[in-house]
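**Q** generate a structure from the sequence data that follows.
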Amino acid sequence: MDLRYLLRAEGKTIQAMWVAMGSLSSFALAIVSAAILSRYFNKTDYGTYRQILYVYNTLLIIFSAGLPSVFAYFLPRYTAEQGKDIVIKVTKVLLIAGGVFSLFLFLTADIIASLLKNPELSRGLRIFSPIPLLLLPTLGIDGIFSTYKKTIYIAIYNTVSRSLMLLFIVLPVILFKGTYIHAIYGWLVVSVLMLIIALYYKNIPFRGLMRQGSSLTLKEVFGYSLPLVGASLWGMAIRSADQFYISRYFGIEVFAEFSNGFIELPFVGMVTGATSVVLMPLFSKLIHENTNGNGTAELLELWRNALTKSAIIIYPIVIFFLFNSRLTVVTLYSDTYANSAVYFSIAMMLNFFNIIVFAPLLFALGETRFYARMHMCFAIIAWAGGYMVVIGFDSPVILAVFSTAMAVVKIAVSLRHVGVKLNIRVFELIPGKEILLLLLHSILVMISVKLLIGLMPFPVENILFLILSFIFFGVLLLPTARLFNLNYISVIKPIFQGTIAK
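**A** Presented below is the predicted three-dimensional model:
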């Protein structure tokens, strides 16, 4: 079964494209915001600002109670008129949860500041505290519009809302040469606008429809959402361990450098996310209908094909940025954050492995309990192991390496479990030959690009070097692919053909 067929099936190509574009715009605007604020704030102010984001995003998982996910699960089971009732009910609950979140932040600001050893954080959190009340009711846009196959609105909403946030957060800092406090005030104002826009957007699929009471109760809603909170909490615990230890033991300035550098390339999540959306229902069907063993062979072929094509799209770009990590970071954040390059390089190493989207396979196999237990175990390892790394090595870089290595091991454990369940060897799941050829080709092309630019008769620096490198890389990559039996165009072309056809 060819991936071209999968991407065309049931009109999912264009839906996935709009979701990916929305994600890309959100990430791009977040990067622009970070790049600007890094230049206007001193490291203390910027580190405090990033700590506020860290606290908010960490607690958001708890206080949102998994509610944004209920839309995609329950709305398809009810009529559109009843769906309108469900959206209103859940949004009201999110509003209440936002109020509790805001109150919690205000009352515990001193405790959180003490934990992170930053007294200034207490003031910032209290000023920030009304924002969750305004933002939590905006959650769930993705689930609503994906249910009614109107994902273009997700891209529009994400682009508009993130652009407004960029404008209101950054502009006061630039105009008044302000501190992180000015940025928070701007965030507070834009949150009011985002709430109004989100409530308008949530009503778009139900225009002209009369609200009809649904039989869905809050007990059912929380019965579905709260178990997801448990899995999310373990995932949050894993992600927040290194941030906590670096913030507490290495200071605000190192935390600022780490925050700007330890990020993954956004398009990786776009590609793997779209692949997950397409593969999940197909995996479920193949496993459910696997009565004579043929389903396993078909699933394996489908999996390897998808993995190979994801690698063809992702690996060359990862190699490019890996070779240009320092220049990329300096271009984005200025020379002040040159030290962030080492964290950027470490984080990108994970991109060679996380093209393996194991979650759809585990869910299709009904292994959700294993999925939750695995994350619980790795959360314990993240905190206990992270503490030992801090005490034993006293190095934020080693802590970043440990965090990345742990993520790779988690992928390996998941694949082994899948192999046991399907009664196949783990190596059968990995197209090793194709991946090695991809890596070799991309590395050789990137080395050639470095040599070519080094031979130029005039000095090339910073952004110009990055642009020329990218152009030369693309020009050399495509025609030399045949020497390695690779065809990048054949992977990208069907996606655009499917989009145009839809």
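
**Q** only C-alpha atoms from now on, for both contacts and neighbour counts.
**A** Fine.

**Q** can you pull the buried residues of whichever strand or helix holds Ile111?
**A** Element membership for Ile111 (DSSP states H and E) is helix 80-115. Across helix 80-115, burial judged by 16 or more other Cα atoms under 10 Å covers 80-88, 90-91, 93-99, 101-103, 105-106, 109-110, 112-113.

**Q** before we move on, what about stretch 371-382?
**A** 371-372, 374-376, 378-379, 381-382.

**Q** of those residues, which is the nearest to Ala347?
**A** Distance to Ala347 across the buried residues of stretch 371-382 (Cα to Cα) is lowest for Ala382, with 15.8 Å.

**Q** do you know how far the residue nearest to the spatial centre of the chain is from Gly99?
**A** With distances taken as Cα atoms, centre = their mean, the residue of the chain nearest its centroid is Gly269 (5.7 Å). Gly269 sits 31 Å away from Gly99, going by Cα to Cα, to the nearest Å.

**Q** do the same with Leu135
**A** To Gly99, Leu135 is 10 Å away according to Cα to Cα.

**Q** Ser448 now?
**A** From Ser448 across to Gly99, the span is 57 Å (Cα to Cα).

**Q** circling back: starting at the chain centroid, how far to the helix or strand harbouring the residue nearest to the centre of the chain?
**A** Assigned by DSSP H and E, Gly269 falls within helix 266-288. Relative to the chain's own centre, helix 266-288 is displaced by 15 Å; criterion: Cα atoms, centre = their mean, to the nearest Å.

**Q** the structure of the following sequence is requested for comparison with the preceding one:
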Amino acid sequence: MSERTGKSRTLQALWLAVANLSSLSVTLVLQAILCRYMTTSEYGTYSQVLYVYNTLLVVFSLGLPKAYSYYLARVSPEEGRDVVCKLNVLFLALASVFSCFLLWEAAPIARWLGNALLAEPLRLFAAAPLLLMPVMGVENILIVYGKSHLVAVYVAVSRLFMIACVVLPVVVFGAGVSGAVVGFVLSSSVSCLIGLKLSFIPFRNVSRVKARLTVVELFRFSMPVFASGMYGFVIGSSSQFFVSRYLGVEDFALFSNGYRELPLAGMVIGAVAGVLLPEFSRMSAAGADSSQFVRLWKAAVVKSSSVIYPLSVFCCVFAPEIICLLYGDGYREAAGLFRIVTVINLARIMPYAPVLFALGQGKAFARAHFATAVLIVGLDLWCVMAFPSLRAIAVIATACTLCCLFMLMMTTARLLRTSLAGLMPWRMLLIILLASAAACAAARLTVALTGMTHHLAVVSVGFAVCLLLYVPLSLRAGIRYVQLFGPVLSLIRPNRT
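**A** Have a look, this model is predicted:
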């Protein structure tokens, strides 16, 4: 595996990370503003609208978005153009069904979630799938053809429009939930127009050639993805559903803001997954042996954990101040939920889907999620009946997710013909974790001794102290960030000749 290839992958991941950071920033800004200009009940209702959309999207997309990365990496650009056209038509048809479902079933969904005020916003939101689903593959298309920098531009522009369209009706006109939802739909129309344009940039001056890929083959690939997505939907939405139905809309708002995996960790994992799926697909088609997969896997694990671990530990230590800074003092109780879910980030340092789907083992991925889905639904139901508690539901969700990740780790080790000891760079992971914990503990002590109480001051000073301590600790422990992220640094500061 050449150094140039590794550099290209790292740069692609960098642009994806920038795109994800833009999306994360907009999400945090929107949440921070809406939490302050809406009542808890209104914000909870808006969160439920997005919750319904994101969960039903898994059902109506049928696992097809991953087909872009898998198949475009295996065909010529001429055939790739035909593949994109076929998938766009499929998504438009699925989006039409999705929109009609939201229109007709808004009232039953509202009753099911225990919030009568939810029906009207859902009907207003019904146009969003028609605008967003046809461009679901734009990011994957650009990644496959090495144009990840356009992904960053696309995400930044579309999210800026989202801020303007969602915030203005709420802040300026006091339009509440309905205004925010209508603004979201308007911003979706901008995303649709830009996304359709970008989808075909890689195919400029390329004649369309009919691909041998049929719709039947697309669905044959997507069905395991769809199945695992459905089980993942149950895993991700089960806790929110039981909180909404049995604990109320205000507790749902707390849970929605608090029980949220570290967004920056998701940003890193998303970037790694976006780059690795087409890469693993190419390697699988070329007949690469398991040692090559393991080598690439370990390199990606070290890079992702070197970013995720320090951030996860810091957020766990300073959770109350971070939550209050973002959402206000009314959401302080959510800090405990945030600490619980942060534990997942210590295990979710590698996306398992790319290697499993590239090796044609989508069913194994789906089986692990099925077992986890059954477990979490049963435990959540028992919890709300026996001892309804937000923290208990958070602990159940975290434990079940960790169980799923362990099963996927075992499956990956077996497929790559290695052991758990050989699959992960355990020693390096432990070093990064200990260095992070030591730096964050010292930063927390420093802040406590100064007597600071202002949330922004505590977070800022704590982060600065943590960084000043972590850098020398990581160097002494042998963590070489310059070597890990050399391609990124060379992009930021190119060599002068």
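
**Q** what helices or strands is the helix or strand following the helix holding Ile111 of structure 1 leaning on?
**A** Using DSSP H and E, the helix or strand that follows helix 80-115 of structure 1 in sequence is helix 120-128. Judged by 3 or more Cα pairs under 8 Å, 6 or more residues apart in numbering; DSSP states H and E, helix 120-128 of structure 1 is in contact with helix 43-63, helix 80-115, helix 180-203.

**Q** in structure 2, what residues pair with helix 120-128 of structure 1?
**A** Mapped onto structure 2 using TM-score structural alignment, helix 120-128 of structure 1 spans residues 117-125.

**Q** how about the nearest residue to the aligned residue in structure 1 for Arg391 of structure 2, chain neighbours excluded?
**A** Superposed on structure 1 with TM-score structural alignment, Arg391 of structure 2 falls opposite Val397. Closest residue in space to Val397 of structure 1, ignoring its immediate chain neighbours: Tyr343 at 6.9 Å, by Cα to Cα, 6 or more residues apart in numbering.

**Q** quick one: buried residues of stretch 141-157 of structure 2?
**A** Across stretch 141-157 of structure 2, burial judged by 16+ other Cα under 10 Å covers 141-152, 154-156.

**Q** skipping adjacent residues, who's closest to the residue mapped onto Ile184 of structure 1 from structure 2 in space?
**A** With TM-score structural alignment as the criterion, the equivalent of Ile184 of structure 1 in structure 2 is Val181. Closest residue in space to Val181 of structure 2, ignoring its immediate chain neighbours: Phe125 at 6.1 Å, by Cα to Cα, 6+ apart.

**Q** check Leu302 of structure 1 too.
**A** Among residues not flanking Leu302 of structure 1 along the chain, Met1 sits closest, at 6.1 Å (Cα to Cα, 6+ apart).

**Q** how close does the one you found get to Asn485 of structure 1?
**A** In terms of Cα to Cα, Met1 of structure 1 sits 21 Å off from Asn485 of structure 1.

**Q** quick one: contacts for the residue nearest to Leu302 of structure 1?
**A** Contact analysis of Met1 of structure 1 by Cα atoms under 8 Å, 6 or more residues apart in numbering lists 298, 301-302.

**Q** check Val401 of structure 1 too.
**A** Ile346.

**Q** quickly find the element holding it.
**A** Element membership for Val401 of structure 1, per DSSP H and E: helix 396-422.

**Q** average distance between that helix and structure 2?
**A** With mean Cα distance after the TM-score superposition for structure 1, helix 396-422 of structure 1 departs from structure 2 by a mean of 2.0 Å once superposed.

**Q** so what's the gap between that helix and the chain middle?
**A** The answer for helix 396-422 of structure 1 is 18 Å, by Cα atoms, centre = their mean.

**Q** do the same with stretch 210-225 of structure 2
**A** 25 Å.

**Q** one more: stretch 16-28 of structure 1?
**A** The chain centre lies 11 Å from the centre of stretch 16-28 of structure 1; the measure is Cα atoms, centre = their mean.
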